[in-house]
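Undergrad: Just need the structure, nothing else, for what follows:
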Amino acid sequence: MPAPPAPVPPSPAPLSPVVLSLNIARKTVPVDYAQRGLTAIDKRPVGGPLKVSPPGPKGEGGSGIQGDVIGDWNNHGGDYQAVYGYAREDLDWWQGELGVDLHEGQFGENLTTRGVDQTQARIGERWRVGTALLQVTGPRIPCRTFAGFLGQRGWVKRFTQAARPGAYFKVVEAGVIAGGDEITVVHRPDHDVTVGMCFRALLTEPDLLPHLLTAGDDLPPEERDTVLRRGAIQLDA
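TA: All right, here's what the predicted structure looks like:
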């Protein structure tokens, strides 16, 4: 009589979304590849908890994370880019592509996450992280500072083609965040405009630009202005 088949072990339970690491830069560093000659892209893990709050308009307010500094206030920071997140899963993918080790914070992100797909997050999606409430506002657009910091030839083009941009957030409710905090998606809008779609529309697929407007008030003013300017779209008065 044949032996009974061996029992199939149960599949491991999916990991709960979590902040793997909270990362900040405590000072700017002079470099020759940054537009203003200064950068704070080299974020490093800290234990926290740190306060998270709305920093104010771009150009006047910097990072939304307590103690974090920004080198170029005109192009980074402000209420709609108060916090930048990047997934550990995407860092791992890049490790395989580049053949180098990438630590948490290496892409300049404040929140290195695990267990949540930031590219598929919808614009306007709200996350409870620690005691703070964050709202997804859009993708990170690569720049020469990012390329210079990583030292990868053709990096802007390569990052654009990969379309794994990470997500920017605004702070809806101030609070504190620490590494290890769970992430709970508490609101997901009805529209289908994701971080990935917004990234492709702005950089590689301009035919998608008009569709970004279906995100309504969830679309930040800067992206909305870009759509109207580049798409030559006229809205009804």
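Undergrad: drop to CA atoms for contacts and neighbour counts, all remaining ones
TA: Will do.
Undergrad: end-to-end on stretch 179-197?
TA: Its start and end residues considered, stretch 179-197 measures 29 Å (CA to CA, to the nearest Å).
Undergrad: Before we compare anything, build this one as well:
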Amino acid sequence: MNVYSDLGSQEARVVAVNLSEKKGERKRPISWGQLRVDHGLVGDAHAGNWHRQVSLLAEESIAKMQRLGLDVAAGDFAENLTTKGIDLVALPIGTRLSIGDALVEVTQIGKECHTRCAIYQQAGDCVMPKEGIFVRVVTAGKVESGSPVIIL
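TA: From the prediction side, this is the model:
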């Protein structure tokens, strides 16, 4: 199984680090973030000692929604890390990733969307419930745009 997208010699990487201080808000890009063990992204409202500490969504998934005519970008799907060059949903639960200085472990693929978000209302669909993944932080570290994402 090839979990890397066809990017030629380009490696998988983080293209945006996003956070929101309150739940229910769109996440905004920040220049860098700190992932903390048993917590997640420092300063993010969704962080905590549970299995969904950090959320990831591929830039390729966001592009699907843009092709439907939506004006969306990194963070608009409430993902903490926007990635490029890796097929996130192909990663089995338990897969460990090195992201920047941090080590994380995949804990969940997708999620149930209990309430239809604004994106679903606009497009009749949303990629985060099907294509977003969640990880827990195993080793703390700094992440920023351009940080490599390496499958261990």
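Undergrad: TM-score of the superposition?
TA: Between these two chains, after superposing, the TM-score reads 0.84 (TM-score structural alignment, normalised by the length of structure 2); 147 aligned residues with a CA RMSD of 2.6 Å.
Undergrad: show me where structure 1 has helices.
TA: Assigned helices in structure 1, in chain order: 88-98, 144-150, 155-162, 195-203, 209-212, 221-231 (criterion: DSSP state H).
Undergrad: which helices and strands does the fourth one pack with?
TA: It stands for helix 195-203 of structure 1. strand 132-139, helix 209-212 (3 or more CA pairs under 8 Å, 6 or more residues apart in numbering; DSSP states H and E).
Undergrad: contacting residues around the most centrally placed residue in structure 2?
TA: Geometric centre of structure 2, nearest residue: L56, 1.2 Å, by CA atoms, centre = their mean. Counting by CA atoms under 8 Å, 6 or more residues apart in numbering, L56 of structure 2 touches E79, N80, L81, T82, T83, L88, G132, I133, F134, V135.
Undergrad: one step back: so of the helices of structure 1, which one's packed in deepest?
TA: helix 195-203 (a mean of 21; mean count of other CA atoms under 10 Å).
Undergrad: measure W32 of structure 2 to G69 of structure 2 for me?
TA: Counting by CA to CA, the gap from W32 of structure 2 to G69 of structure 2 is 29 Å.
Undergrad: These two - which one has more neighbours?
TA: Higher neighbour count among W32 of structure 2 and G69: W32, with 15 against 11, using other CA atoms under 10 Å.
Undergrad: Please give me every residue in contact with the more buried one.
TA: V17, K142, V143, E144, S145.
Undergrad: Name the nearest residue to the residue nearest to the centre of structure 2, ignoring sequence neighbours.
TA: In this structure, L56 of structure 2 finds its nearest non-sequential neighbour in L81, 4.8 Å apart by CA to CA, 6 or more residues apart in numbering.
Undergrad: quick revisit: give the aligned equivalent of the residue nearest to the centre of structure 2 in structure 1.
TA: Alignment note (TM-score structural alignment): L56 of structure 2 maps to G85 of structure 1.
Undergrad: Please tell me how far that match sits from E223 of structure 1.
TA: Counting by CA to CA, the separation of G85 of structure 1 from E223 of structure 1 is 18 Å.
Undergrad: Same check on V46 of structure 1?
TA: From V46 of structure 1 to E223 of structure 1 the distance is 31 Å (CA to CA).
Undergrad: Same question for G77 of structure 1.
TA: Taking CA to CA, one finds G77 of structure 1 at 15 Å from E223 of structure 1.
Undergrad: What of A174 of structure 1?
TA: 24 Å.
Undergrad: ok, Q95 of structure 1 - contacts?
TA: Contacts of Q95 of structure 1 by CA under 8 Å, 6+ apart are D101, L102.
Undergrad: Give the aligned equivalent of it in structure 2.
TA: Per TM-score structural alignment, Q95 of structure 1 is aligned with Q66.
Undergrad: now the contacts of L56 of structure 2 in CSV, with neighbour count?
TA: Below are the contacts of L56 of structure 2 laid out as CSV (neighbours: other CA atoms under 10 Å):
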residue, neighbour count
E79, 27
N80, 30
L81, 28
T82, 27
T83, 27
L88, 23
G132, 22
I133, 25
F134, 23
V135, 25
